[in-house]
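J.: Sequence first, then the predicted structure, then my questions.
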Amino acid sequence: MARIELEMMVQVPPEACYALALNVQAHLASTLQTGERVVAGPADGQLKLGDVVTWEARHLGIRQRLTVRISAATPPHHFRDEMVRGAFRTLRHDHYFEAVPGGTRVRDIFEFSSPLGFVGRWFDKLFLKRYLTRFLRARNAMLKQQLEQNR
């Protein structure tokens, strides 16, 4: 399984970070580059523990669908979304929000594996991990901008 760990500092409290990270409209705004949209499940407002949503987006030139469930939540410090159905063998994304002087340390731990067995492990390490790291960094930068503009 491949693993991506990202961290950023945001100058707002954890509660604001947590709420925005679970907001459907904020998610869509942070993924404009892939044309993401909701095709099933909550299409607006806040996601919560147990919610299942299917996103459709263009990644690597291919329109794909990914269904995820909010499988763990400890507001305002952590939540996890996990793939229920999609192109990966496994996909798990943990979001952590830690209060620190001056704001919040936001950490993402994104674990995934492609369904291609041995070949997939090489593909994950050589290509997919870089692509997903860039995607997550761009998404986080948009969320950070939104949070800090609205404080």
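T.: Received, thanks.

J.: Please make it C-alpha for all contacts and neighbour counts, starting now.
T.: OK.

J.: for this structure, what's the longest strand?
T.: strand 62-74 (DSSP state E).

J.: Pretty sure residue 76 sits against residue 21.
T.: No: Residue 76 is beyond contact range of residue 21, at 10.5 Å (criterion: CA atoms under 8 Å).

J.: what about the helices in this structure?
T.: 14-21, 24-29, 117-123, 129-149 (DSSP state H).

J.: nearest to residue 58, of these?
T.: helix 129-149 (11.9 Å; CA to CA).

J.: Give the buried residues for the closest one.
T.: 129, 132-133, 135-136, 139-140, 142-144, 146-147 (16 or more other CA atoms under 10 Å).

J.: Can you tell me what sits against it?
T.: With contact meaning CA atoms under 8 Å, 6 or more residues apart in numbering, helix 129-149 is reached by 2-4, 6, 10-12, 16-17, 20-21, 26, 29-31.

J.: Give me the buried subset of these.
T.: Here, 16+ other CA under 10 Å leaves 2-3, 10-12, 16-17, 20-21, 26, 29-31 buried among the contacts of helix 129-149.

J.: next, the one to line up against it:
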Amino acid sequence: MSRTYRIKSVQVMPVTLEQAWKFFSDPNNLQHITPKNMGFTVKSEAHGDRIYPGQIIEYSLKPMLGIKVYWMTEITHVEENRFFVDEQRFGPYSLWHHQHHFKEIPGGVEMTDIVHYRIPLGWLGDLANSLFVRRKLDKLFKYRTEIIPRCLY
């Protein structure tokens, strides 16, 4: 069995809690905060512009070497203006649990992402994580800290 890894990313945004929640709780905005070279596309039809518990979201993306991957997540928990959780149901990870937390602070909103993930294939997955997966995920969250301000304000 491979290890479980954790990523934590914190970003402060000079917007209202309502603005932050409205943007991040719309699944269609995911493609705006994912690097273009990953070919990220939301495939499922949205039912409204807000997430809800039980919602299934399907994507395609090209995370490595231009190879297209199918990914399905389920929104498992939602507390409006506070947090939501998405969990992979089908895709490249053997575990993907992503928490999105929002907290009003003086001058804006603090958003915290916490991801727990596991890569299949035991020690080979652990090796892949140390060679490229972790770096790719770190780059993704770094990209998001740079692009989100342009999307929100």
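T.: Arrived safely. Just so it is clear, the model here is predicted, and its values are computed rather than measured.

J.: For the residue most central in space within the first structure, give me its contacts.
T.: Central residue of the first structure (CA atoms, centre = their mean): residue 93, 6.2 Å from the mean position. Residues near residue 93 of the first structure by CA under 8 Å, 6+ apart: 80-82, 108-111.

J.: What of residue 7 of the second structure?
T.: 113-116, 138.

J.: Adding distance to residue 46 of the second structure, write these out as CSV.
T.: Below are the contacts of residue 7 of the second structure laid out as CSV (distance: CA to CA, whole Å):
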residue, distance to residue 46 of the second structure
113, 23
114, 24
115, 24
116, 26
138, 28
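
J.: Rebuild the helices of the first structure as JSON lines, extending it with distance to residue 67 of the first structure.
T.: Converted to JSON lines, the helices of the first structure look like this (distance: least, CA to CA, whole Å):
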{"stretch": "helix 14-21", "distance to residue 67 of the first structure": "17"}
{"stretch": "helix 24-29", "distance to residue 67 of the first structure": "14"}
{"stretch": "helix 117-123", "distance to residue 67 of the first structure": "21"}
{"stretch": "helix 129-149", "distance to residue 67 of the first structure": "17"}
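
J.: do you know how far the residue located most distally from the centre of the first structure is from residue 124 of the first structure?
T.: Going by CA atoms, centre = their mean, the residue of the first structure most distant from its centre is residue 118, 25.6 Å out. From residue 118 of the first structure across to residue 124 of the first structure, the span is 10 Å (CA to CA, to the nearest Å).

J.: now residue 64 of the first structure
T.: Residue 64 of the first structure is 17 Å from residue 124 of the first structure, by CA to CA.

J.: Show me which of the two is the more surrounded one.
T.: When residue 64 of the first structure and residue 124 are compared for neighbours, residue 124 comes out ahead with 20 against 14, by other CA atoms under 10 Å.

J.: No more questions from me, cheers.
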